[in-house]
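A.B. asks: attaching a predicted model along with its sequence, questions to come.
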Amino acid sequence: MRCALCKREAELEKSHVIPKFVFRSMKKESPTGNMRLTSQSNKKVQDGDRQKLLCGSCEDLFNEDETLFANRIYHKYRADSLKEFEYEEWLNRFITSVNWRNLYLDIIGFVMEKNIDPYRLDILIQAEKIMRDYLLKERDNLETIENHIFFFNPISEASDSISDMHLHTVMGGSAFGYTFISYHHDSYYVFLNLQGLIIVTIIKPAQDDSWKNTLVQNEGQLNLNKPQYITTPLFSEFEYLAQQRKQAMEQMSEKQRIQIIDSIKKNPERYKTSKAFEQLQDDLRLKRINDNKRNN
């Protein structure tokens, strides 16, 4: 079989589309020790999606960047100890590598399902090639493609509709990502949410896109004390996913609800000190703020 990155014939390894360290973190932080898919709320999962994509050499090519990202950014963010950080090309390469995997797989899906027009497909194919060449070190830049990193910190104010979506729980308690096309704005993104740490590859931005204090280049510094501001059609997808999760949780079987409650009762302190409980409190706080505004 051919490696998706280097295109050489080789025995392929099963690669995590979303890095494995994210799922380890999710299981560790879960008050029940389990993970569930939004699309299948009654099913427990132990690991993330794995695909036969890369040869051993290309898998190794990504491992160093993943380790640096996990140790210098991700784990510190989950421990609430990340304030600012300096980075070199490894961060740009890491974001490119994980979003390239999703883009590559999504292109295959679009072609198989024949649900994309040639114009938009060509934009994605060209972007995939630029990202692949960059990862193979055959080029030192991504042309007009940009990588961004956004930290989903507690929201202090939101509209009524958003406050009912439990966004803190949705974003902070899950890992998901894919290629997003805004047809109305003719804009193209590949994103990945890593428990509230959101990395985005902008292939073609919307005309009114605005990203402040989020851009990642081949080297630089990000200070989390400086506010990050984003205006983008991509946010509408997060709202849609939050609605999907809400519906999925409402459809959870009574048997699964009882199992979750029983698991929490066995170790209530674990739940009270978990990220899941913290995220729930943030959602309830935001809802109270909006309820008070509506009643005053």
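C.D. replies: It's in.
A.B. asks: C-alpha from now on. contacts and neighbour counts both.
C.D. replies: Fine.
A.B. asks: okay, now His154: neighbour count?
C.D. replies: Check again: residue 154 is Pro, not His. Other residues near Pro154 number 15, with proximity taken as other Cα atoms under 10 Å.
A.B. asks: now swap in Tyr183 and tell me
C.D. replies: Neighbour count for Tyr183, taken as other Cα under 10 Å: 11.
A.B. asks: give me the element the residue positioned nearest the centre of the chain is part of.
C.D. replies: In the chain, the residue lying closest to the centroid (Cα atoms, centre = their mean) is Asn193, at 1.5 Å. Assigned by DSSP states H and E, Asn193 belongs to strand 187-194.
A.B. asks: let's bring in a second one:
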Amino acid sequence: MGKGNNIGMCALCKDKDVKLLDSHIIPKLVYRRLKSYKNSRFRNYYDINDIFQDGEKKPMLCSSCEKFFNKFETEFANEFLDKYSVNSIKNKKSADKFDDFIYSLNWRIIYDDLYVFKSFTEIDKNERQYFYDIELKLADYLNRKKNSNYDVDKPKDLKNYIFYIEDLGLDFKIIEAFKSSTFGYCFNADYKSKYVVMTYFLGIIFVTSYDVNSIILTEGIMENIKRKFITGKIDNIIKEELIWQYNKMISHKPINDAILNSGLKEKLENRYHNK
């Protein structure tokens, strides 16, 4: 079936036999702001021959749901990304104001992980169910929001956060490594008591966290309380996750260097510097 002619069920509203648009997993507004050159392209770090013109797109949403999400993206861009300078933006962060944008953003990430990549098929069935629960809670809220003319209750057990990578106490080399990166995925942390959906772009981390509140006391009450205070803060969890992601990137660097040195580096220099 040709590009743009996918017919199926909308991932959000579940309408059947509708035309599915090529929806960006991470919004297009991000890639427009990341481009250093007019004809820049984006590459998968773990397969640098995998090229995207303006970010990863998949047939996912009907036109009605796509338009619904676009409203949140436009508001976020106008009121957040384009309104504040880099120096002043740190004093303007508020997840509450942009909850709907974060919900719509991280719903796409967890839906993609669950139903496209099937990322959690090998882990414990009970753990996997928590991720399904998060996706259902997000989808339910977004559908109620879309179909109501009034305010609707937000999911009480899901909490959103916005972090700036420079505020997490990371080494400068890690911050620089992520400078032009975009990614999103799900993971569990804090002795499997937190299930997290995280999206990163433009130096900002958007988090939706589901707190299970069920740490198993295997090493005594005081030891577990101590661990909870040390590792339980969501900013510490995100920091450790970014360090893990950075180390994963570093381990893959020799593979990328070999590809670059086999002729890709010269092609890139010709493309962007020798016009």
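C.D. replies: Noted; the coordinates are in hand. Just so we're clear, the structure is a prediction, and the values are computed from it rather than from any experiment.
A.B. asks: list the TM-score for the superposed pair.
C.D. replies: TM-score for the superposed chains, counting by TM-score structural alignment, normalised by the length of structure 2: 0.74, backed by 241 aligned residues with a Cα RMSD of 3.1 Å.
A.B. asks: about what we covered before: wait, what's in contact with the residue nearest to the centre of structure 1?
C.D. replies: Each residue near Asn193 of structure 1 by Cα atoms under 8 Å, 6 or more residues apart in numbering is listed here: Met171, Ser174, Ala175, Phe176, Gly177, Ile199.
A.B. asks: go again using 10 Å as the cut-off
C.D. replies: Residues in contact with Asn193 of structure 1 (Cα atoms under 10 Å, 6 or more residues apart in numbering) are 18, 149-152, 170-178, 199-200, 238.
A.B. asks: quick one: map it onto structure 2.
C.D. replies: Under the alignment by TM-score structural alignment, Asn193 of structure 1 pairs with Tyr200 in structure 2.
A.B. asks: check Ser97 of structure 1 too.
C.D. replies: Match for Ser97 of structure 1 (TM-score structural alignment): Ser104.
A.B. asks: what's the burial count for Leu68 of structure 1?
C.D. replies: Leu68 of structure 1: 15 surrounding residues under other Cα under 10 Å.
A.B. asks: now Lys233 of structure 2
C.D. replies: Using other Cα under 10 Å as the criterion, Lys233 of structure 2 is surrounded by 11 other residues.
A.B. asks: for the counterpart of it in structure 1, give me its contacts.
C.D. replies: For Lys233 of structure 2, the aligned residue in structure 1 is Ser210 (criterion: TM-score structural alignment). Taking Cα under 10 Å, 6+ apart, we find Ser210 of structure 1 in contact with Tyr229, Ile230, Thr231, Thr232.
A.B. asks: how about the first one, nearest residue that isn't a chain neighbour?
C.D. replies: Read it as Tyr229 of structure 1. Once flanking residues are discounted, Tyr229 of structure 1 sits nearest to Lys212: 5.1 Å by Cα to Cα, 6 or more residues apart in numbering.
A.B. asks: now the third one
C.D. replies: When the adjacent residues along the chain are set aside, Thr231 of structure 1 lies closest to Ser210, with 4.9 Å between them (Cα to Cα, 6+ apart).
A.B. asks: the corresponding residue of structure 1 for Tyr141 of structure 2 in helix, strand or coil?
C.D. replies: Tyr141 of structure 2 maps onto Tyr134 of structure 1 when the alignment is built from TM-score structural alignment. Recorded secondary structure, Tyr134 of structure 1: helix (DSSP: H, G, I helix; E, B strand; the rest coil).
A.B. asks: any idea how far Glu146 of structure 1 lies from Glu269 of structure 1?
C.D. replies: Counting by Cα to Cα, to the nearest Å, the gap from Glu146 of structure 1 to Glu269 of structure 1 is 43 Å.
A.B. asks: now do Glu143 of structure 1
C.D. replies: Distance from Glu143 of structure 1 to Glu269 of structure 1, counting by Cα to Cα: 50 Å.
A.B. asks: Gln281 of structure 1 too?
C.D. replies: Per Cα to Cα, Gln281 of structure 1 is found 15 Å from Glu269 of structure 1.
A.B. asks: can you check Leu53 of structure 1 too?
C.D. replies: 41 Å.
A.B. asks: now the helices for the stretch 101-250 of structure 1?
C.D. replies: Ranges of helices in the stretch 101-250 of structure 1, per DSSP state H, counting those that start in this stretch, are 118-135, 160-163, 167-172, 234-250.
A.B. asks: what stretch of structure 2 does stretch 57-73 of structure 1 fall on?
C.D. replies: The aligned range for stretch 57-73 of structure 1 in structure 2 is 64-80, by TM-score structural alignment.
A.B. asks: contacts made by that stretch with the rest, please.
C.D. replies: Residues external to stretch 64-80 of structure 2 that are found in contact with it (Cα under 10 Å, 6+ apart): 10-13, 20-24, 27-30, 60-63, 81-84, 89, 92-94, 97-105, 142-143, 145-146.
A.B. asks: out of those residues, which end up buried?
C.D. replies: Taking 16 or more other Cα atoms under 10 Å as the criterion, what is buried in these is 10-13, 20-24, 27-30, 60-63, 81, 98-105, 142, 145-146.
A.B. asks: the closest residue to Asp96 of structure 2 other than its chain neighbours: neighbour count?
C.D. replies: Distances taken as Cα to Cα, 6+ apart put Asn160 closest to Asp96 of structure 2, at 7.4 Å, once the chain neighbours are dropped. Neighbour count for Asn160 of structure 2, taken as other Cα under 10 Å: 21.
A.B. asks: so what does Asn160 of structure 2 match up with in structure 1?
C.D. replies: In structure 1, Asn160 of structure 2 lines up with Asn147, judged by TM-score structural alignment.
A.B. asks: try Tyr132 of structure 2
C.D. replies: Under the alignment (TM-score structural alignment), Tyr132 of structure 2 maps onto Ile125.
A.B. asks: quick one: contacts for the closest residue to that match other than its chain neighbours?
C.D. replies: What sits nearest to Ile125 of structure 1 in space, not counting adjacent residues and going by Cα to Cα, 6+ apart, is Ile107, at 7.3 Å. By Cα under 10 Å, 6+ apart, the contact set of Ile107 of structure 1 is Glu113, Ile116, Leu121, Asp122, Leu124, Ile125, Glu128, Thr179.
A.B. asks: so the second one makes contact with Ile123?
C.D. replies: No: judged on Cα atoms under 10 Å, Ile116 of structure 1 makes no contact with Ile123 at a distance of 11.1 Å.
A.B. asks: so how far is stretch 19-38 of structure 2 from its chain's centroid?
C.D. replies: The chain centroid and the centroid of stretch 19-38 of structure 2 are separated by 13 Å under Cα atoms, centre = their mean, to the nearest Å.
A.B. asks: over to stretch 249-257 of structure 1?
C.D. replies: Computed by Cα atoms, centre = their mean, the chain-centroid distance of stretch 249-257 of structure 1 equals 25 Å.
A.B. asks: what's next to that stretch, contact-wise?
C.D. replies: Outside of stretch 249-257 of structure 1, the residues within contact range by Cα under 10 Å, 6+ apart are 38-44, 243-245, 260, 262-263.
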